[in-house]
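[1] Structure for this input, please:
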Amino acid sequence: MDSTTLEAMRAALRGPVISPQDPEYRKARTVYNAMIDRWPAAVVRCSDAADVMAAVDFVRGEGLELAVRGGGHSGAGLCLVDDGVTVDLSPMRWVHVDPAARTARVGGGTTLGDLDHAAHPFGLATPSGILSTTGVGGLTLGGGHGHLTRRYGLTVDNLIAADVVLADGSSVTADETENADLFWALRGGGGNFGIVTSFSFRMHPVDTVGVAITLWPVDRVPEVLTWYRDFLPQAPEDLNGFFAALTAPPGPPFPEEIHGHKMCGVIWCWTGAPDGLESAVAAAAEPGPPAFRFATPMPYPALQTMFDALLPAGLQWYWRGNFFDRITDDAIGVHAKYTESLPTDLSTMHLYPVDGAAHRAGPDDTAWAYRDAVWSGVIAGIDPDPDRAGAIREWCVDYWEELHPHSMGGTYVNFIGADEPQDRVRATYRDHYDRLAAVKRAYDPANLFHTNQNIEPVALA
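    All right, here's what the predicted structure looks like:
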């Protein structure tokens, strides 16, 4: 970017335009995953939708590369682009809750923690992820699943409107009646169609939830996972539990005798009557008494922040995912093998339930193409040491390659790794891909928004 363009952008925008010469640049180009090391020509911190519109006009007019940053959690590092412009929405962190209508409208740079904090005093929440530092934008556009999914569906099932800056620099509203094709595509189609400057969500009565953690030694993976695959799909929708392979963290509530031990377990969330948690998770003793069991009521935002300290920004991450409609005996064998060989204390595998309320949406209601999936799995190699980056990637890829034949073929789009081929995007959208490509052609024919898990505009006949 030449200096004339840089100064013109600074004159037109209210928010700062940060270049490599500026002292804030190092921080501005830092994202959650420390494995990402990219050098934008400028990071544009947009203060409002008008800034976003001006930034898009400049980028398009100068023929520059464009990336969009919401919360900065993209595991693949898609919120940064070398020698281009990152449109950074982080200053746009605001939440307006309407408790009477049970809705919330949030800015494009809002985090899950911001939304949970603002909604909790009204006894409200909406399904989202499991780390409060995650950006609402990227999570929502990919689909969104977490502790409330079995009870209230995916995040996109609760999106009721979005304000979007398009590739031509204009701003539109998308909902069920206005720009309905765009609204359909936004609900799972990723960042392909524009920059969402605000999201409006349907909220649900969620206040204090029951939280439980049950852990078993690593050699119990076959029994525990066999029980879990049969138990959870039949459990009440008020009970959500994701299966995890992990190393027991060295701190409370985990007792010292299991610190550093490789284990498997389930993290439970109960949204039913407060006195129902114990009976809901009582079945967890079926595969044998857990080595560790913890259960307590807690405010929903406390559950959402439970893992924040364990997984702060600045770690090395490499991840890949799969959808599953069943957990086969052969897959259980793969999980047991790679749980035994967890390469670092933070590396993990999660199986998130995406059934229950998420199955009540029709297969074509949103761009999310796996309404028949029962679990969304992610394998994540994680470590603070850059020298371990190769090892955690190798473990993750080996695990994924052995497990993938037992999957449904696609994955949650936010779990696609940085170096996976384009056919993974097609597999993730199944027969929705061509419809998404047509929407892309209508709203972004030149593919300005391509620094993402990209859907190319369908060619004109």
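
[2] make it CA atoms for all contacts and neighbour counts henceforth
    Will do.

[3] Which strand or helix spans the closest residue to residue 213 other than its chain neighbours?
    Residue nearest to residue 213 in three dimensions, not counting chain neighbours: residue 267, with 4.7 Å by Cα to Cα, 6 or more residues apart in numbering. In the assignment (DSSP states H and E), residue 267 maps to strand 262-270.

[4] Please give the structure of this sequence too, so both can be compared:
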Amino acid sequence: MSFYLFSSVICLLFAPGGFSAAVGPSGPMNVKAALTKPNMGWTSPNILSFPGQQSFANATERWTVFDPPTYSASITVRSESDVVKAVNIARDLKVPFLATGGRHGYGTTLGRLQNGISIDLSLLKSVSVNKDARTMTIGGGVRFRDMVDPLFAAGLQIQTGTCSCPGMVGVTIGAGIGRLQGVYGLLSDALISATVVTASGKVIQVSENSHSDLFWGIRGAGANFGVITSATYRVQPLINDGIFTSIDLIFPASKNVSYFNTIASMVNGNGTFPAKLALISNVLYNTTSNQTEIVANMAYAGPQDEALRAMAPVLALQPVFTNLTSVSWKNLNTATSFGLDAVICEPNGIRSIYSAALRTLSAESSISAFEKLSDFYAKYPEGRGTAISLESFPPQKVREIADSSSAYPWRQTATYLLVELSWQPGSTVGDASKALALDLRKDFAATSGYPDLSVYVNYAHGDEKLEQIYSAEKLPRLAALKKTWDPENLFAFNNPLPTHYP
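    Sure, this is the predicted structure:
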């Protein structure tokens, strides 16, 4: 069994903290001179790196190299004070910058930054668990894989995305969807407080009781307001001693109609999709069978007997392959979905993503998408790395939490569509791939249950309207926050907000 490698469609990806400054006239030499002046007070002499150095390559390596930002210098910060200095220097020089944790952000708006400064947060990796208070505080560079062991050892868990490598703060500030959202809500709903370095270089604490307006805004549009150096979350006791029931499945092309009709019935069944069950459906090309297939994973937060009852409608379709396992919460991202997390997390691939948030999953649109992708594979063999993912995460707890509680606007969403385009360097399939993605996104948006295309900000391509990402209802308040906290638009590259709306 050999799948044509698809690189992220089963991951929850996000901009891991794309923060930026307005473009100005300072060139690379001026930037280097400013950063290397004596008595700068950096916490380490090795904090700075420049093009041509291996340390620079390490500090700026990206998950996707499609339409990427470029840098003339990198600052690998080791403390909050380093972040403050970096922001102040970039602002004073009028040089664009991005502060990043996992560097998995793939929105094409990031590529508007050229010859800027990289503020690398990857060494801010502290993880502190308070078992009695059921809280966890992490540094701004922590990835999901960094915190699962200490949290699990304390008998606790938290809702996460579906891959081990993205930065946790970056996922959070977009909202943070994932397998456990039906039980606990979004990852941003678990956020208690955050430490933010603002555009003015001040360090502030934001929470429901401190700068509550900004706390509202960072949960859904956080890349627009500051650099988050640490965050504290509410965590939960392990469900079923932390043991999930997971099953990987493969369905041949001949069963795509019955499969999509079944999962649409489950997902749209007015609460009949169990809160503890998550279903990820991928349509991709199998090089062994030379056909389009559905490769799926169902994960249930509970014992096997409960899980099999919840999974019964899908299992009744008699997949051609099943692998039923018990998986601990700490290994949920790495041990499920055929163990592809290690491959998926490999950096430096060409990946271009289009998406849509679906309040209603249309079986007809799904079946049509399967047929269109099959035709695409036949016509463009170089495009067989392209895949479709439908992430069906129970919305129960997400919908219980008031829409007004945060900036995230799409709490009614039950399934997230991802069309991931991937090809090898030098291929000519890029234009055809884009046309396919736009066609599929249009089809699903028309049947999504929302009046227009709606897009989870962490999945935004960058060509969407502001209203399609943040919603017309949220934008006036977000624009007012932008004017208050970042009037000079320093944070301008990650699906940026205006300072006035409309």
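
[5] Give me the neighbour count for the alignment partner in the second structure of residue 281 of the first structure.
    Aligned by TM-score structural alignment, residue 281 of the first structure pairs with residue 311 of the second structure. Residue 311 of the second structure has 20 neighbouring residues, counting by other Cα atoms under 10 Å.

[6] Checking my notes, residue 311 of the second structure in a helix, right?
    Yes: judged by DSSP: H, G, I helix; E, B strand; the rest coil, residue 311 of the second structure forms part of a helix.

[7] check contacts around it.
    The contact partners of residue 311 of the second structure, by Cα atoms under 8 Å, 6 or more residues apart in numbering, come to residue 298.

[8] With residue 248 of the first structure instead?
    254, 258-263, 345.

[9] Can I get the buried part of those residues as one PyMOL selection?
    Selection command for PyMOL covering only the buried members of these, criterion 16 or more other Cα atoms under 10 Å:
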select buried, resi 254+258+262+263+345
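
[10] Which member of the contacts of residue 248 of the first structure is positioned nearest residue 247 of the first structure?
    residue 262 (4.3 Å; Cα to Cα).

[11] surely the closest one meets residue 215?
    No: judged on Cα atoms under 8 Å, residue 262 of the first structure makes no contact with residue 215 at a distance of 9.9 Å.

[12] which residues in the stretch 51-200 of the first structure form strands?
    66-69, 85-88, 95-98, 103-107, 124-125, 159-165, 171-174, 195-202 (DSSP state E, counting those that start in this stretch).

[13] The longest one: average distance to aligned residues in the second structure?
    Pointing back at strand 195-202 of the first structure there. By mean Cα distance after the TM-score superposition for the first structure, the fitted strand 195-202 of the first structure averages 0.8 Å away from its aligned residues in the second structure.

[14] re the thing from before, for the strand holding residue 267 of the first structure, packing partners?
    Contacting strand 262-270 of the first structure under the criterion 3 or more Cα pairs under 8 Å, 6 or more residues apart in numbering; DSSP states H and E are the following elements: strand 208-217, helix 221-231, strand 239-247, helix 277-281, helix 329-340.

[15] Repeat the analysis, applying 6 Å as the threshold.
    Strand 262-270 of the first structure sits against strand 208-217, strand 239-247, with contacts defined as 3 or more Cα pairs under 6 Å, 6 or more residues apart in numbering; DSSP states H and E.
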